[in-house]
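J.: quick one: sequence plus predicted model below, questions after.
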Amino acid sequence: MGSMPHSPRQSSRRNASRPNTINAKAEAQAAKNMPLTQGLKIDALQTSSTGWKPLSVGKSSGPSNLATPSNLMDPAMVQRKVKAALNKMTPENFDRISDQILEIAAQSKEETDGRTLRQVIQLTFEKATDEAHWASMYAKFCKKMLETMSSDIRDENIKDRQGNVVSGGALFRKYLLNRCQEEFERGWKLQLPDPKEGEDAKGGAAVLLSDEYYLAAAAKRRGLGLVQFIGELYKLGMLTERIMHECVRKLVDYSGIPDEAEVESLSKLLRTIGGNLDAAEKGKPMMDAYFQRIQSMIDLPGQLDF
């Protein structure tokens, strides 16, 4: 009697007639997953004293442990952290962010040349001159640095007239004045390239997109930001009246046709500090002399009005 289709008897005969591939596959998979160390005695791993460790291991997320004698941050790390903090700084979070940067700058207490403090000042200058609309905030940060500077921060390469190593607030002021002078004397006289005569609109657009135009425009922007920042430093008592008069005289002391960027910078500087200088005891006669010089600039053919 023939078996019915799909009956249990038929199914059992069919399975009995072929090898048991299911068990073979399971064994192969188990062999593949079986540890190579099965049956062996495994000793505990020993930590090497010279082994690599990630920077985050054993440290808190805040900057409080960054300036320890045994673990000073290298300049690249300082660069990244300070730039990131400056990018976040606003008038609303000023106290919190400025404290973070000052804690990084405090690393200079373990240095003999104040390199971390100098780097923080340089990065602050770069940010202030690139963002003139925040100049007053960055000047306020410099004021805070001066007032909170530890006397333990020193630079053995800088000494006063008595031969003593300069430290603390005096060192910060020295660094600040040097940076002001370097940036101001460097100038921003790069001329913006103009389209050549006869060039069409497409050629003129190409000039505006060129690297040369970009660099010149950036230099001009930094120059305007610099005089704005210097003016704000003066208003906070960080720079003296004598230094500000030197800056103004440098801008009005020209021969021939004055540079347009310097004329614009002079205008911005006088708008920032002109009232303060004019109100000073000896300032009014000097301001009168400056404006006579400015009038001579205006009277030159082709000059822009202030």
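T.: Yep, it's here.

J.: could you use CA atoms for every contact and neighbour count after this?
T.: OK.

J.: secondary structure class for Asp155?
T.: strand (DSSP: H, G, I helix; E, B strand; the rest coil).

J.: my guess is it contacts Asn164, does it?
T.: No - Asp155 is beyond contact range of Asn164, at 10.4 Å (criterion: CA atoms under 8 Å).

J.: so for these two, which sits in the more crowded spot?
T.: For Asp155 and Asn164, the more surrounded residue by other CA atoms under 10 Å is Asp155, and the numbers stand at 19 against 10.

J.: distance of the nearest residue to Asp259 once chain neighbours are set aside relative to Arg221?
T.: Of all residues not flanking Asp259 in the chain, Lys189 sits nearest, at 7.2 Å (CA to CA, 6 or more residues apart in numbering). According to CA to CA, to the nearest Å, Lys189 and Arg221 sit 11 Å apart.

J.: neighbour count winner among the two?
T.: Arg221 (18 against 14).

J.: and the residue nearest to Arg222 when sequence neighbours are not counted, what element?
T.: Once flanking residues are discounted, Arg222 sits nearest to Thr129: 4.8 Å by CA to CA, 6+ apart. Per DSSP states H and E: Thr129 is located in helix 115-130.

J.: which neighbouring elements make contact with that helix?
T.: Helix 115-130 makes packing contacts with helix 75-88, helix 94-105, helix 135-148, helix 168-186, helix 211-235 when contacts are defined by 3 or more CA pairs under 8 Å, 6 or more residues apart in numbering; DSSP states H and E.

J.: give the buried residues for it.
T.: For helix 115-130, burial by neighbour count (16 or more other CA atoms under 10 Å) applies to 115-121, 124-130.

J.: same thing with stretch 148-165?
T.: 149-150, 153-155.

J.: specify the angle between the helix or strand Asp278 falls within and helix 211-235 in degrees.
T.: Asp278 is part of helix 260-279, with elements assigned from DSSP H and E. Interaxial angle, helix 260-279 versus helix 211-235 (axes from the mean of the first three to the mean of the last three CA atoms, to 10 degrees): 10 degrees.

J.: in helix 260-279, what counts as buried?
T.: For helix 260-279, burial by neighbour count (16+ other CA under 10 Å) applies to 261-270, 272-274, 276-278.

J.: any idea how far Lys32 lies from Lys25?
T.: Look at Lys32 and Lys25: by CA to CA, they are 11 Å apart.

J.: now Gly203
T.: The value you get for Gly203 to Lys25, if CA to CA is used, is 72 Å.

J.: and if you look at Ala128?
T.: Applying CA to CA, one obtains 69 Å for the distance of Ala128 from Lys25.

J.: same question, Ser265
T.: Per CA to CA, Ser265 is found 82 Å from Lys25.

J.: take this one as well and set it beside the first:
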Amino acid sequence: LEIDRYEKLEGMITIFFSKAVDEPAFSFLYAKLCKQFQKKQVTVPGDDGKLITHYFRQILLTRCQKEFENDYRQEIEYEKRKAEVETLTDDKKRKDEAEKLEEDLVKAKRRKLGNIFFIGELFKLQMLTDTIMYDCIEYLLRDKSDEESIECLCRLLRTIGKELDGKALEKTVNKTNLEKHYRELDGIIKEQKTSARIRFMIQDLMELRQVS
């Protein structure tokens, strides 16, 4: 596949990313495709005429970070729209807008989780650093009553937990952070404010970590 322009390189990443996020069950396949193309690069003239080399891997990392930040911005926008809907005086319009808002939220959450799973698969293939993974973990632990996020975190840690533990041995700060996050999960079990299904899921994760 000839990639001779920046637009082609970026377009390829957009396709891989969109497919992986829309089809999270196959995110590992799209991550492997990214791995195959990670050394792709294009060199093009910049605005000043000097040649600039763009690397597939760096563009991919930037895209992951932007998507992650965009998920956070969408949540803020949702709260803003929710407040606006609540001020509507027309009952029918308020009901219609509330339903549309809920549909948008479901889509946004699905995309957010797909994004995180894809990032996890890329991390497993050593295409991303552990820094962005800790950002994902902290993001998912912000609201410990959000069972969807906690379930996502458990699934993510089942996928990348072993790799995170291995890398944590190299950095004291990472080991400290990782242990803190597992203690937070343990706290969710003890507080018993979530469903039994979620608590059992966390317990299974803890036991898997012990035997690994």
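T.: Good, I have the coordinates. As the structure is a prediction and not an experimental result, all values here were calculated from the model.

J.: drop the TM-score for these two in here.
T.: After superposition, the two chains reach a TM-score (TM-score structural alignment, normalised by the length of the second structure) of 0.66; 171 aligned residues with a CA RMSD of 3.1 Å.

J.: so what does the residue nearest to Arg222 of the first structure match up with in the second structure?
T.: By TM-score structural alignment, Thr129 of the first structure lines up with Val21 in the second structure.

J.: its match against Arg111, yeah?
T.: Yes - under the criterion of CA under 8 Å, Val21 of the second structure makes contact with Arg111 at 6.0 Å.

J.: in the second structure, which residue is most central in space?
T.: Most central in the second structure under CA atoms, centre = their mean is Ile116, positioned 2.0 Å from the mean C-alpha point.

J.: that residue pairs with which position in the first structure?
T.: Per TM-score structural alignment, Ile116 of the second structure is aligned with Val227.

J.: need the contact list for its match.
T.: Residues near Val227 of the first structure by CA atoms under 8 Å, 6 or more residues apart in numbering: 265, 268-269.

J.: of those, which is the nearest to Lys159 of the first structure?
T.: When the contacts of Val227 of the first structure are ranked by distance to Lys159 of the first structure (CA to CA), Leu269 comes first, at 32.2 Å.

J.: now for the closest one: what does it line up with in the second structure?
T.: Mapped onto the second structure by TM-score structural alignment, Leu269 of the first structure lines up with Leu156.

J.: got the contact list for its match?
T.: By CA under 8 Å, 6+ apart, the contact list for Leu156 of the second structure reads 116-117, 120.

J.: and it, how close does it get to Leu178 of the second structure?
T.: 13 Å.

J.: Ile137 of the second structure too?
T.: Look at Ile137 of the second structure and Leu178 of the second structure: by CA to CA, they are 9 Å apart.

J.: before we move on, what about Ala83 of the second structure?
T.: From Ala83 of the second structure to Leu178 of the second structure the distance is 36 Å (CA to CA).

J.: got it, and Glu69 of the second structure?
T.: Glu69 of the second structure is 22 Å from Leu178 of the second structure, by CA to CA.

J.: same question, Gln38 of the second structure
T.: Taking CA to CA, one finds Gln38 of the second structure at 28 Å from Leu178 of the second structure.

J.: ok, the residue nearest to Asp259 of the first structure - contacts?
T.: With CA under 8 Å, 6+ apart, Lys189 of the first structure has these contacts: 219-220, 259, 261-262.

J.: mind putting these in a markdown table, distance to Val252 of the first structure included?
T.: A markdown table is the format used below for the contacts of Lys189 of the first structure (distance: CA to CA, whole Å):
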| residue | distance to Val252 of the first structure |
| --- | --- |
| Ala219 | 20 |
| Lys220 | 17 |
| Asp259 | 10 |
| Ala261 | 12 |
| Glu262 | 8 |
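
J.: okay, Glu69 and Leu178 of the second structure: which has more neighbours?
T.: Leu178 (18 against 11).

J.: just give the nearest non-adjacent residue to the alignment partner in the first structure of that one, would you?
T.: Aligning on TM-score structural alignment places Leu178 of the second structure opposite Met287 in the first structure. Leaving aside its chain neighbours, Met287 of the first structure sits nearest to Asp278 (6.2 Å; criterion: CA to CA, 6+ apart).

J.: my read: that neighbour touches Phe291, true?
T.: No - between Asp278 of the first structure and Phe291 no contact is recorded; they are 11.5 Å apart, counting by CA under 8 Å.

J.: and the helix or strand following the helix holding Asp278 of the first structure, what's buried?
T.: Next helix or strand after helix 260-279 of the first structure toward the C-terminus (DSSP H and E): helix 283-299. For helix 283-299 of the first structure, the neighbour count (16+ other CA under 10 Å) marks 283-284, 287, 290, 294, 297 as buried.

J.: whereabouts in the second structure does stretch 81-91 of the first structure align?
T.: Going by TM-score structural alignment: stretch 81-91 of the first structure matches no residues.

J.: in that stretch, what's buried?
T.: Under 16+ other CA under 10 Å, the buried positions of stretch 81-91 of the first structure are 81-83, 86, 89.

J.: any chance of the residues you listed in JSON lines, with distance to Lys140 of the first structure too?
T.: Below are the buried residues of stretch 81-91 of the first structure laid out as JSON lines (distance: CA to CA, whole Å):
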{"residue": "Lys81", "distance to Lys140 of the first structure": "20"}
{"residue": "Val82", "distance to Lys140 of the first structure": "16"}
{"residue": "Lys83", "distance to Lys140 of the first structure": "17"}
{"residue": "Leu86", "distance to Lys140 of the first structure": "13"}
{"residue": "Met89", "distance to Lys140 of the first structure": "12"}
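
J.: pick the one among those residues closest to Phe172 of the first structure.
T.: Val82 (17.2 Å).

J.: that closest one contacts Gln122, doesn't it?
T.: No - using CA under 8 Å, Val82 of the first structure makes no contact with Gln122, being 10.5 Å away.

J.: hang on, the earlier thing: and the angle from the helix holding Thr129 of the first structure to helix 168-186?
T.: 40 degrees.

J.: could you check the angle helix 135-148 makes with helix 115-130 of the first structure?
T.: Going by the same axes, to 10 degrees, helix 115-130 of the first structure makes 160 degrees with helix 135-148.

J.: now do helix 115-130 of the first structure: distance to the chain's middle.
T.: Its chain's C-alpha centre and that of helix 115-130 of the first structure lie 7 Å apart, by CA atoms, centre = their mean, to the nearest Å.
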